[in-house]
Structures are given as C-alpha cells and as structure tokens.
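Asker: no sequence on hand, only this structure:
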C-alpha cells in the first residue's frame, strides 16, 4: 500500500472512531437516514479534520482503486463515516462518473459542489417493478427522453432512488432513439429540486444509513437543454458500466469496514460476558463463530484488493466486480449474522451499532445487483468463454 493511502487511511480511521461514532445515537438518525443538517455538521467536522472527500486529491486526481479501498474501508467503520467523509453512495459513484465523462462545464457546475461536500446527488435508473420497468435488467427501461428542438423532454417513473429527497444533483437515465432501430439510453445531469421531478413517497426499507432514504419518483415533462447530456447521447448503458463496477466495489469496501467494527463489538462482548462458569468466547460454539468471522473478513479484504487491482489496469472489471460483489456481500452477511448471534438479545437491540449493520448488510445483498443476478452474469461469461474453445 502506498504511503499516501496509509496516511489518509490512518487519519480517516481516527476521525471515524473518535468523532463520528458518538453520533450514532444522535436522534437525527431516522428510518429514512440521517437528516441533512446532521450530514452537514459531520462534514464540517471532517473538513476541519482534513478528511473530507479523502479519495479525491487537491489537484482533482483520484486515488487508485487499491488506495481507495484502503481509505473507504476505514470510512465505513461507522455507518455515518461515509456520509461524514463524503465517500458514501450514491455520491461517490456519481462523482466518479462525472469525473470520467463530464464536460469541463459540467464538472464546474455539478461535480465541484459534490466534491466540496456541499450537496448530495441521486442516480435515477431503477424503475417500479409492478410496471415492468428496469431493475437488474436495464434493458427494460421505460422512462423516455425525446428531442424537441434544442432540448430533450423526459417522462417516466423511477423507484428506489437513493437520496432523491434533499439531493441537489441528479443523473437521470432514459431510453433514447438513436435512429438505427437499436435500443439505447442517455444520461442527463439536472439541478434538483425540479418541479418536473416529483417524489411520490419515500419507502420504508430495512436499511437506514442513507440520507433521504429510497424514493418513488415521477418525472413529468422534464425539459433539459442538450448540454445536460452527460458524455454523449445514446451511450448511457456503456456509462452505467463505467460507474457500476467501481461503485459496487466501493459498497464492498465501506461495508467491510462496518463488519470489522461489528466483529470488534461482538468479540469484546464475548470476552466480557460470562455464562456457565466461563467467558462466552471459551465456549466452542461462540469462539468458532468469531474464528470464522476473522476468516471471512480476510477473504473479503483480499477479494476487494484483487478486484481493485483489476480496475486499476483500466479494465471495466465487469466479471471481476460481479465475483467480488457476490463473495463479499455473502461473507459480510455471515459475519453480521454471527455477531448478532454471539451477542444474543443485545445483538438484536439498538444498544450497539451491530443491529443496524446487520440490517444494512442484508440490504446490500440486493443493492447494486442481487447475488443471484451477479451469479447469472458470471455463468453467462463462463458459457461465452467455453463457446470460444476449439
């Protein structure tokens, strides 16, 4: 690991453990995530500590994916850590995408305030399942964008849009017609709020770490200029892959940090709590669970490092990120579940952060592609490779 990443990671870890963790009991943490005033308070403290948006350097350069892993794992030691340090989803992935394909004007208008931690963003891709819209299969997208003179008009409905409530920047993905009979999509950058983008309701979900929660959104005759197109028209599906592989790996990084913390809490509990004449850790059933946690934690770390190394070669890493998402999310679910089990009744209570981490990890197995979809994608890759054999 590079010296700069080690230095940044150490500062981030110290900040999250000492400054951020005490906020976990703050009443401004609600079922739809922390309030925006809490987020801004935390970011002010991160700015003061020199750990705001630590994965993007002062000259605008981005840490490598391997370096980013070292830093984001440490920001994830508290569910509030990524929000405080401005490394959270969906902002981290949106910043990455705008930085890769945005114009100079778009970077100045949209990216700069995001990097500064002054505004949040939302990524409008997923659509309501009951209407047959896009979910894990983006080719089912029903939201449309049609050109009208020198503008585009967008109509549709979106679902599970993280952080839409309170966001200042939106990336809207819609079907467009390139005129060649093929299906295409285009991404548009928009200022929020906009009266044409209406939040119908914020869903009640198992997780509660992301400000604004997850919303159902109606888009009615949203009119945007041509320069709102992010990158080039009709390239939305390709840009989605540019964003999604690093973004799903970043999820793995942050939630690995959370499970490291959960395991620390469960281990401390097992070493202090006595039952049947000895500490819980001395009972084989408990000690073995903690041993399995260490194994899964190390395997998850190595899987993340391997995939990050692939992405650092310039590869899209689609296959590798799917493999990492499956392996890490499933391993972290086992870890979080064991932590709850080791702690018994305390584990399912809000007395520690373990209960929330368990809920967040359960949602993570679905977000950014369910385990089963990634396995299906891996299987298709296996078939393609086998078909190429003589």
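Answerer: Nice, thanks for sending it over. On a predicted model such as this, the values are computed, not experimentally measured, just so you know. Numbers count the residues shown, from 1 in each chain.

Asker: for the rest of this, base every contact and every neighbour count on C-alpha atoms.
Answerer: Noted.

Asker: show me where the stretch 51-200 of the chain has its helices.
Answerer: Using DSSP state H, counting those that start in this stretch, the helices of the stretch 51-200 of the chain run over 65-75, 81-85, 91-101, 104-106, 112-115.

Asker: just name the most buried of the ones you listed.
Answerer: Comparing these by mean neighbour count (mean count of other Cα atoms under 10 Å), helix 81-85 ranks first with a mean of 30.

Asker: want to compare, so here's the second one:
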C-alpha cells in the first residue's frame, strides 16, 4: 500500500525491517521458551545503533535521530513485529512517552538529569497517574493524590497503581492535585519523583494478564510525605493535564503502530502455517472462509494505518487532533486484538503454543483496549465532538410518524 510516506520515513522503515529480520526475530526465536534478560536488550540496543534505528523520535541533542512523528510511524510498526523490537530501538512504552514529555516541557537541568540517561537506556521511568478506587481511573477528575509546597519543596501524598515499570523505574512522573480549590483539569501538576526518595513505597507488582518474553510490571505505589525540590515540577504548575494530553496523543499513535505491526506479523505467521498445513484434502490456505477472514483483517489493518497517519499529520501541524487520535486508538486496538485472535485460530494448536509468538501477542494485545484510555473513554470523546457539531435545525428534516 502507498501511504504517502516521505523518503525519510521509507528509508527508516527499510532499515528497521532489515534490523528486525536480521537481528531481532532470530533473537526472539532463540528465546521462545523463556524471558529475555536486560543484558540481551542492551546488546540489541547496541546493534540498533549500528543499523541507525535507535531512538529516532528524540532530537540528536539528547541522543536520538531527530525525526518527526509522521516520519517515524513506519519504524514503530516494524518494531511491533516482535515484543523485542520496541525496547531494542528505544521506542518502548512507557519510556518513549516520558522521554517525549521531558523533551517537550522539561527544563535544561531536568533533561540533563533524566532525559539524556533515559534515551541512552541507562535508567527507566514510570508515569504514575492511575489510582485505586475511589481515586482517578478512566475519569481523571477523581484524582486524589496531592502535592503541597512547603519550604521550597513539594510534599506528595497519595496512592497509585498500574504504574507500568514502576518497580524498576528510577524516576516517576507523578500526577498530583496542586490546587485543591480549582477544577481538577486546572489544578493538577506533574512532578518528577525519584523512586529512592524517602516515603516512596513500592507496595507490589500487580499480577496481570501479559506476555512472557519481555518482563513487564505494573506497580502499586504509595507516597507518604514524599519531599522533592520545587524545581522537580515538570511543565507549568497546575497544567498537568495539558502536559499529559501532549504526551498521550503521540504515545497513543505510537502504540497503534506497534500493535499494527504485531497484528501484521501475526497474519504472516498464520498465512505461512496455512500454506503448509493440509486438512480435508487441501491446504488451509485454500479454505474460503479463512481466506475471507484474512482478507477482512488485511483491509481493517490498512484502514488503521491510514487513520494513524492522518492523526499524526495533524499533530505534527500543531493540531490537538483529539478526535482523530481517539478514533485511531479505539479502532486500531480492536483491529489488532481481532486479527491476532484470528491468527491463533488459523494455526490451531500451534497458535496457542509458545513455539510461535502468537500466544505472547494475544496476552499483550488485550491490555491495549484499556491502556492509554479504555475504548469507552475514546468513544465518549468522539461522541461528544459529534453531538457538539449537531445543528438543531436538522431535526426539521426528520419525518415524524404518528402511530
């Protein structure tokens, strides 16, 4: 398909595909029976630098390649073809989104202390926003964690969970109420909190549905009188939701492309299996029902890729593109899940084994319909925009029927 990608985007995609085929996929197959170590990820990152595909979304000043979001999308899709691809190319969540945020609104000192080592892969980070009930979940206005200024410091108290990579993180981007009198959207801030600060308690890693190949954790964390300097404020005071929106828009699109790549790889695996496997007198690839199902999946993946590119183009142009991002996120998440489910079904017993990557893909993709905004949240955003545009005069054209 021709997606009107620039020459830069196409060249980057080709290098990423070569890196995936020659380095990452063989490493994935060699580790199919178990988890991959951090040492292996570090080795892959060194090789990504050799292929010139390392941290393309970050400016050269901070250790990346300085490529615009729209041009880096095809690389994200290539990275998604294996669970090892994104961490190898340093386009992995949550660090990718946190690096973007630090680069966007961080001070020079914050970038030196946190961004540069994050890009280099020397430290890790977490984004601590979601809270257990009755705190903020899908409705962030319910946020209860607070941060108050005292003697040149922020004093933070609160309870978070589902902080991805939180137990392994060196620094957390913590969303907290900094003006109790204001509406939450106008009274919250993001504060950088080192995990070794006194009062930070990593309660546990939450047991969860997820893949086995790449170790992943989602932490429950308590903040009990945690003190950090005032200069750890990230962005403007009381503008935390504005900053979070700037983070989440691009992060949602990069998620979409990574999972599109995963779904595309799942189809490749399924098609290869179907060509080889015979049943009832012919190969599975000759069965019309499965051929039609594969055709439908290919069509929907094409639509997802197109939607994401449209949204990214608007973001690069300075548009908030909230509706386009929400449409992309909810559509791509469902298409990826359905496609990977289809691939497993096409492969039968082999599909649910760990001999193929499909079982790990299936475990990983289900969370995509919840992380970075559940389906329902994005549909609410889309519906609100649709109904705000409704012209009440149009109801005059609606026929009325009296029974």
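Answerer: Arrived safely, thanks for sending. Nothing here was measured: the structure is a model prediction, and the numbers come from that model.

Asker: now the helices of the stretch 51-200 of structure 1 in TSV, with distance to residue 366 of structure 1?
Answerer: What follows is these, written out as TSV (distance: least, Cα to Cα, whole Å):
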stretch	distance to residue 366 of structure 1
helix 65-75	20
helix 81-85	19
helix 91-101	17
helix 104-106	31
helix 112-115	26
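
Asker: among the ones you listed, which comes closest to residue 352 of structure 1?
Answerer: helix 81-85 (15.8 Å; Cα to Cα).

Asker: other residues contacting that closest one?
Answerer: 12, 16, 20-21, 39-40, 42-43, 45-46, 51-54, 72, 75-76, 88, 210, 254 (Cα atoms under 8 Å, 6 or more residues apart in numbering).

Asker: start and end residues in structure 2 for it, please.
Answerer: Using TM-score structural alignment, helix 81-85 of structure 1 corresponds to residues 85-89 of structure 2.

Asker: helices or strands up against the longest helix seen in structure 1?
Answerer: Taking DSSP state H as the criterion, structure 1 has its longest helix at helix 236-272. If contacts are counted by 3 or more Cα pairs under 8 Å, 6 or more residues apart in numbering; DSSP states H and E, helix 236-272 of structure 1 sits against helix 65-75, helix 91-101, strand 184-191, strand 278-279, helix 284-311, helix 318-347, helix 354-364.

Asker: if we can go back for a sec, which among the contacts of helix 81-85 of structure 1 count as buried?
Answerer: If you count burial by 16 or more other Cα atoms under 10 Å, the buried members of the contacts of helix 81-85 of structure 1 come out as 12, 16, 20-21, 39-40, 42-43, 45-46, 51-54, 72, 75-76, 88, 210, 254.

Asker: for the match of helix 81-85 of structure 1, give me the average deviation versus structure 1.
Answerer: Stretch 85-89 of structure 2, aligned to structure 1 and superposed, deviates on average by 0.6 Å (mean Cα distance after the TM-score superposition for structure 1).

Asker: how about stretch 299-308 of structure 2?
Answerer: Stretch 299-308 of structure 2, aligned to structure 1 and superposed, deviates on average by 1.1 Å (mean Cα distance after the TM-score superposition for structure 1).

Asker: and for stretch 328-338 of structure 2?
Answerer: Averaged over the aligned pairs, stretch 328-338 of structure 2 sits 1.1 Å from structure 1 after superposition, using mean Cα distance after the TM-score superposition for structure 1.

Asker: so how far is that stretch from its chain's centroid?
Answerer: Per Cα atoms, centre = their mean, to the nearest Å, the displacement of stretch 328-338 of structure 2 from the mean C-alpha position of its chain is 13 Å.

Asker: could you give the residue range in structure 1 aligned to it?
Answerer: On structure 1, the counterpart of stretch 328-338 of structure 2 by TM-score structural alignment is residues 324-334.

Asker: show me where the stretch 101-250 of structure 2 has its strands.
Answerer: In the stretch 101-250 of structure 2, the strands defined using DSSP state E, counting those that start in this stretch lie at 125-128, 146-150, 153-164, 171-177, 188-194, 200-205, 218-229, 233-234.

Asker: just checking, residue 210 of structure 1 touches residue 38?
Answerer: No. Judged on Cα atoms under 8 Å, residue 210 of structure 1 makes no contact with residue 38 at a distance of 11.8 Å.

Asker: in stretch 18-36 of structure 2, what counts as buried?
Answerer: So, applying 16+ other Cα under 10 Å, buried residues of stretch 18-36 of structure 2: 19-20, 23-25, 27-28, 32, 36.

Asker: okay, now the alignment partner in structure 2 of residue 285 of structure 1: neighbour count?
Answerer: By TM-score structural alignment, residue 285 of structure 1 lines up with residue 289 in structure 2. Residue 289 of structure 2 has 11 neighbours, counted by other Cα atoms under 10 Å.
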